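*Asks:* Only the shape, not the letters, is given here:
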């Protein structure tokens, strides 16, 4: 059985070429049927050329508009009612596909998903989660990385539950360690937001390990790291810049160093393995946790491999039934909504 995934074919910086190539890679290597969403005249011509006679389970769904990277999310979502994002997410809402992936405007993708899909019962604010590489080889989950720049402590509580369930269901971590990103490990460290959130998370029936610091994102000491979207996005963008710096510096060293010892230790094969381990394209994109459907958001500079992995993550998220687990969990746990009144979530 093929898993149907909608792909925003007009989203990335260089669309639709990476999307077309990524869809082809996905259909060659994954049990998926890809629905390319965008202008039919553009996509059909490009797809014919890219396939070169090869037959793959790829379909085109027409959308007359697309939202550019430089457009303001709020106005674009309101005015462009036939955008590739909205059409693709409607396919999810109507259960014609199992999930949706876009490498387009992040703000517009989040706003459109909230509007078209709506939030799961009990979820006050959906959160954008990012899988990060660690020294142990077991990835960590950082959330929120940009959906909510201003948060209340109760948002952290909901992020912790959703992140824990995502880690269990998709990353197969049996008992995820959950921490709050702060400026020190001690309970009293941090600002008012993190200190109050610490008290809330400590009362949850999760494996809460307390405050964690920035280095714990990568050292493997914590599996789910909770923060507000402002801090999370800064951490994510800093990580992307540092990763690129390390890759380029290592590449330069390999090119300029001629000693046999260095050549043996840092061979091209080892360098390629190192690049793959840190390459964001291998992680596929960030799921928007807490909406009624599968929505994965990738980087605007996504290449064909990143697009393929975004499709893979959407399929895995759907198969793991993460949304059902989140909805079930929130029905059972009395979590504080941001209005401050403690009520059982229905």
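*Replies:* Received it, and whenever you're ready, just let me know what you need. Nothing here was measured: the structure is a model prediction, and the numbers come from that model. Residues are numbered from 1 along each chain as shown.

*Asks:* When you work out contacts or count neighbours from here on, use the C-alpha atoms and nothing else.
*Replies:* Fine.

*Asks:* which stretches of the stretch 101-250 of the chain form strands?
*Replies:* Ranges of strands within the stretch 101-250 of the chain are 127-132, 140-143, 177-181, 207-212, 224-226, based on DSSP state E, counting those that start in this stretch.

*Asks:* Please name whichever of those is nearest to residue 295.
*Replies:* Closest to residue 295 of the strands of the stretch 101-250 of the chain, according to CA to CA: strand 127-132, at 9.8 Å.

*Asks:* which helices and strands does that closest one pack with?
*Replies:* Judged by 3 or more CA pairs under 8 Å, 6 or more residues apart in numbering; DSSP states H and E, strand 127-132 is in contact with strand 140-143, strand 286-289.

*Asks:* for the strands of the stretch 101-250 of the chain, which one sits closest to residue 310?
*Replies:* Per CA to CA, nearest to residue 310 of the strands of the stretch 101-250 of the chain: strand 127-132, 12.1 Å.

*Asks:* Against that first model, consider the following:
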């Protein structure tokens, strides 16, 4: 019996990351390991920022928001992917697919805005250090984070209802490992050109605003760094900014490929590889990029680790 007959008429079938591959077991282990590493690394980052008073700064507050987004991001797609890799039925209900699209669009949109705001934070810290505590006080940080989440949710609320209203009267096989909008749209038995234009405009705006902030911020940062006389100050500024630019390049590059390049550049295989990279690999890379190149984060981790080791030794001695 085919998968279409097993599921109801309101189910989709996710064909998965690999179709009829002999390497499914190996890929499952790799993805599961990346998933565990990503969630663990981001949770550790959030924990360290919360418990170490030296990390109670605007930059690390925004970084904690990035870790929250990355955790939610990878949890939106990977658990379902892992289940499908070991299950014969790869169905996802119409409602579950809509929820996945909404969460995915919201988190991606929120991360777009947040990365732009993080560039603004670096601009203020480098170019206006004396006014930094005023310009980036706690209230401002909360408003910036709330604005990023709100902007992302607008993307989710705008795009999701429209795509779920299209009739899907043909094949239910989504040639992807999650309900990504372009893959779902291919199954609609209606003209989706207007929606695709709307989605393109929406993505351009959501990329143009933060990219403009990032470009302006780093242009001013480069001018300020160039005028610095202290070699140590230059090194610190470049280290902090290069970490952020690395994350921006990876995340925005994948988004531009997925949503802005013409269809002639796309194939199902390429789309799945790019999606796997920024939905599975990137959430693991982000905390590593920031922590491995950041003395404050590594110092906080060593401090907590030393405390835990001391507490364990005391407990062992008492026993």
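*Replies:* Noted; the coordinates are in hand. Model, not experiment: these values are computed from the prediction.

*Asks:* Report the TM-score for the pair.
*Replies:* With the length set by TM-score structural alignment, normalised by the length of the second structure, the two chains reach a TM-score of 0.26; 141 aligned residues with a CA RMSD of 6.3 Å.

*Asks:* that older thread, just put the helices and strands packed on strand 127-132 of the first structure in CSV and tack on mean neighbour count and distance to residue 4 of the first structure.
*Replies:* Shown next, in CSV, are these (neighbours: other CA atoms under 10 Å; distance: least, CA to CA, whole Å):
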stretch, mean neighbour count, distance to residue 4 of the first structure
strand 140-143, 30, 26
strand 286-289, 26, 17
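
*Asks:* between the ones you listed, which one is nearest to residue 108 of the first structure?
*Replies:* Of these, nearest to residue 108 of the first structure by CA to CA is strand 286-289, at 12.5 Å.

*Asks:* Give me the distance between residue 274 of the first structure and residue 247 of the first structure.
*Replies:* For residue 274 of the first structure, the distance to residue 247 of the first structure equals 8 Å [CA to CA, to the nearest Å].

*Asks:* Who has more neighbours out of the two?
*Replies:* With neighbours defined as other CA atoms under 10 Å, residue 274 of the first structure and residue 247 compare such that residue 247 has more, 17 against 14.

*Asks:* you'd agree that one is up against residue 276?
*Replies:* No. Judged on CA atoms under 8 Å, residue 247 of the first structure makes no contact with residue 276 at a distance of 10.4 Å.

*Asks:* Columns distance to residue 3 of the first structure on top of the helices and strands packed on strand 127-132 of the first structure, output as TSV?
*Replies:* Formatted as TSV, these follow (distance: least, CA to CA, whole Å):
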stretch	distance to residue 3 of the first structure
strand 140-143	25
strand 286-289	17
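
*Asks:* Residue 239 of the first structure: which of those strands is closest?
*Replies:* Each of those was scored for nearness to residue 239 of the first structure using CA to CA, and the closest is strand 140-143 (11.8 Å).

*Asks:* tell me what that closest one is packed against?
*Replies:* When contacts are defined as 3+ CA pairs under 8 Å, 6+ apart, strand 140-143 of the first structure packs onto strand 127-132, helix 153-169, strand 224-226, helix 229-256.

*Asks:* among those, which is the most enclosed?
*Replies:* strand 224-226 (a mean of 31; mean count of other CA atoms under 10 Å).

*Asks:* Need the residues that contact it.
*Replies:* Applying CA atoms under 8 Å, 6 or more residues apart in numbering, the contact partners of strand 224-226 of the first structure are 140-144, 156, 159-160, 163-164, 167, 176-181, 212, 217.
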